[in-house]
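Undergrad: just the structure for this:
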Amino acid sequence: MRRNGLKGRRSDCPVNFAVETIGDKWSLVILRDIIFWGKRTYGEFLRSDEKIATNILAGRLEYLEEEGLVSKSPHQTDKRKDIYMVTEKGIALVPMFVEMIAWSARNETWQTMDHAGTNQQRRFVERTVKTKNKAKLIEDVIEIVRRGGCVFEGVTQPSNPRPSRKRS
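TA: Alright, predicted model coming up:
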């Protein structure tokens, strides 16, 4: 394999590479929405609780496509829309998502937050923490996503609106 320097990266450290590729505030949220909630269109991503700005979303989707983590294709029935799907490169992040969920669930700060999740979400989070065979859980998620599904298929994502800030 021919080497081309650092290709604009700060270092050749694998952790740094991952942080520079997916470590911004939005990339993992977009990938989460595809993998776990089956969101596929720009409008669906905009309706996420995190309230991503339209210009940021457009830039992140373009970036994720350039990095090969998502693919974009025209909507079959509405040519004004594009459909975003996670690629094999994006699916390869499923183990990291499972570990992030388990890490968060074990974190005291996360535990003391209000949660508006569904029963399916609570069971999934609990499974990431308690399962003795995390490889099987990861395999199950990957299989679902590869066939075009999502982890919480058929489940309506609860809205968890941010509290409004009062101006003084």
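
Undergrad: switch to C-alpha atoms for all contacts and neighbour counts from now on
TA: Noted.

Undergrad: tell me where the protein has helices.
TA: Under the criterion DSSP state H, helices of the chain are mapped to 14-22, 27-37, 42-46, 54-66, 88-91, 94-106, 108-111, 119-130, 134-146.

Undergrad: thought Glu65 was touching Ser73?
TA: No. Using Cα atoms under 8 Å, Glu65 is not in contact with Ser73, being 10.8 Å away.

Undergrad: neighbour count winner among the two?
TA: Between Glu65 and Ser73, Glu65 has the larger neighbour count (other Cα atoms under 10 Å), namely 17 against 11.

Undergrad: distance check, that one against Ile56.
TA: Distance, Glu65 to Ile56, using Cα to Cα, to the nearest Å: 14 Å.

Undergrad: please apply the same query to Arg147.
TA: Relative to Ile56, and taking Cα to Cα, Arg147 is found at 29 Å.

Undergrad: this one as well, want them side by side:
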Amino acid sequence: MSLTRRSLCPISQALELVGDRWSLLIVRDLAFAGKRRFRELLQSEEGISTTVLSDRLARLVEAGVLTRHGHPHHRQMAVYSLTPMGVDLLDVVVSLGIWGRRHLAVTDASGTPVADLERGGQAALEELKRRTLQEHVVNSSADGTSEP
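TA: Down below sits the predicted model:
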């Protein structure tokens, strides 16, 4: 399941990895909704199928965007965490959210988090990334697992 490289263009390569309909939504749910387990991610309102979710999670883990750890209390349950590479995708996710809020029909509830980030500027985005990095990378690597 290696990443196809159609060119050496960084935009093309990034789109090969996260340019599908679901990958950035998975990153969104991990960062903003606190979802860390397969079943939680499956319950997102967009309605991803189990097959597609499994495929995207595997691709994101293989590419180094996510890590997959066993749950500390349930061996068969996996916990997903963003890596530093995954946390860096928050720049893209937030930018898409700001663009979507400006130009598309969204609800107040779905638009408020990005509106707050837009008002807070780069400092708010950096704080979000710092907190997410702490939650996903530092806490997950402390004992090899994560207890969200």
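
Undergrad: ok, back up a step: more crowded one of Arg147 and Ile56 of the first structure?
TA: For Arg147 of the first structure versus Ile56, the count of surrounding residues by other Cα under 10 Å is larger for Ile56: 11 against 8.

Undergrad: can you tell me what the more buried one aligns to in the second structure?
TA: Alignment note: Ile56 of the first structure maps to Val52 in the second structure; criterion TM-score structural alignment.

Undergrad: for that match, give its distance to Gly121 of the second structure.
TA: Using Cα to Cα, Val52 of the second structure is found at 34 Å from Gly121 of the second structure.

Undergrad: swap in Ala105 of the second structure?
TA: 22 Å.

Undergrad: ok, residues contacting stretch 100-112 of the first structure?
TA: Defining contact as Cα atoms under 8 Å, 6 or more residues apart in numbering, one finds that stretch 100-112 of the first structure is touched by Val125, Glu126, Thr128, Val129.

Undergrad: the first one -> the second structure?
TA: Right, the one you point to is Val125 of the first structure. By TM-score structural alignment, Val125 of the first structure lines up with Val114.

Undergrad: burial count for its match?
TA: Val114 of the second structure: 20 neighbours (other Cα under 10 Å).

Undergrad: how close does it sit to Ser54 of the second structure?
TA: Distance of Val114 of the second structure to Ser54 of the second structure, given as Cα to Cα: 28 Å.

Undergrad: over to Ala14 of the second structure?
TA: Per Cα to Cα, Ala14 of the second structure is found 20 Å from Ser54 of the second structure.

Undergrad: which residues sit in contact with the residue positioned nearest the centre of the second structure?
TA: Geometric centre of the second structure, nearest residue: Val27, 1.0 Å, by Cα atoms, centre = their mean. Residues near Val27 of the second structure by Cα under 8 Å, 6+ apart: Leu82, Gly86, Leu89, Leu90, Val93.

Undergrad: farthest pair within the contacts of stretch 100-112 of the first structure?
TA: Val125 and Val129 (6.6 Å; Cα to Cα).

Undergrad: what residue in the second structure is paired with Pro95 of the first structure?
TA: Correspondence of Pro95 of the first structure to the second structure, assessed by TM-score structural alignment: Asp91.

Undergrad: one more: Met85 of the first structure?
TA: Met85 of the first structure maps onto Ser81 in the second structure, by TM-score structural alignment.

Undergrad: how about the nearest residue to Val98 of the first structure, chain neighbours excluded?
TA: Among residues not flanking Val98 of the first structure along the chain, Thr128 sits closest, at 6.3 Å (Cα to Cα, 6 or more residues apart in numbering).

Undergrad: just the buried residues of stretch 91-111 of the second structure, please?
TA: By 16 or more other Cα atoms under 10 Å, the buried positions in stretch 91-111 of the second structure come out as Asp91, Val93, Val94, Gly97, Ile98, Arg101, Gly111.
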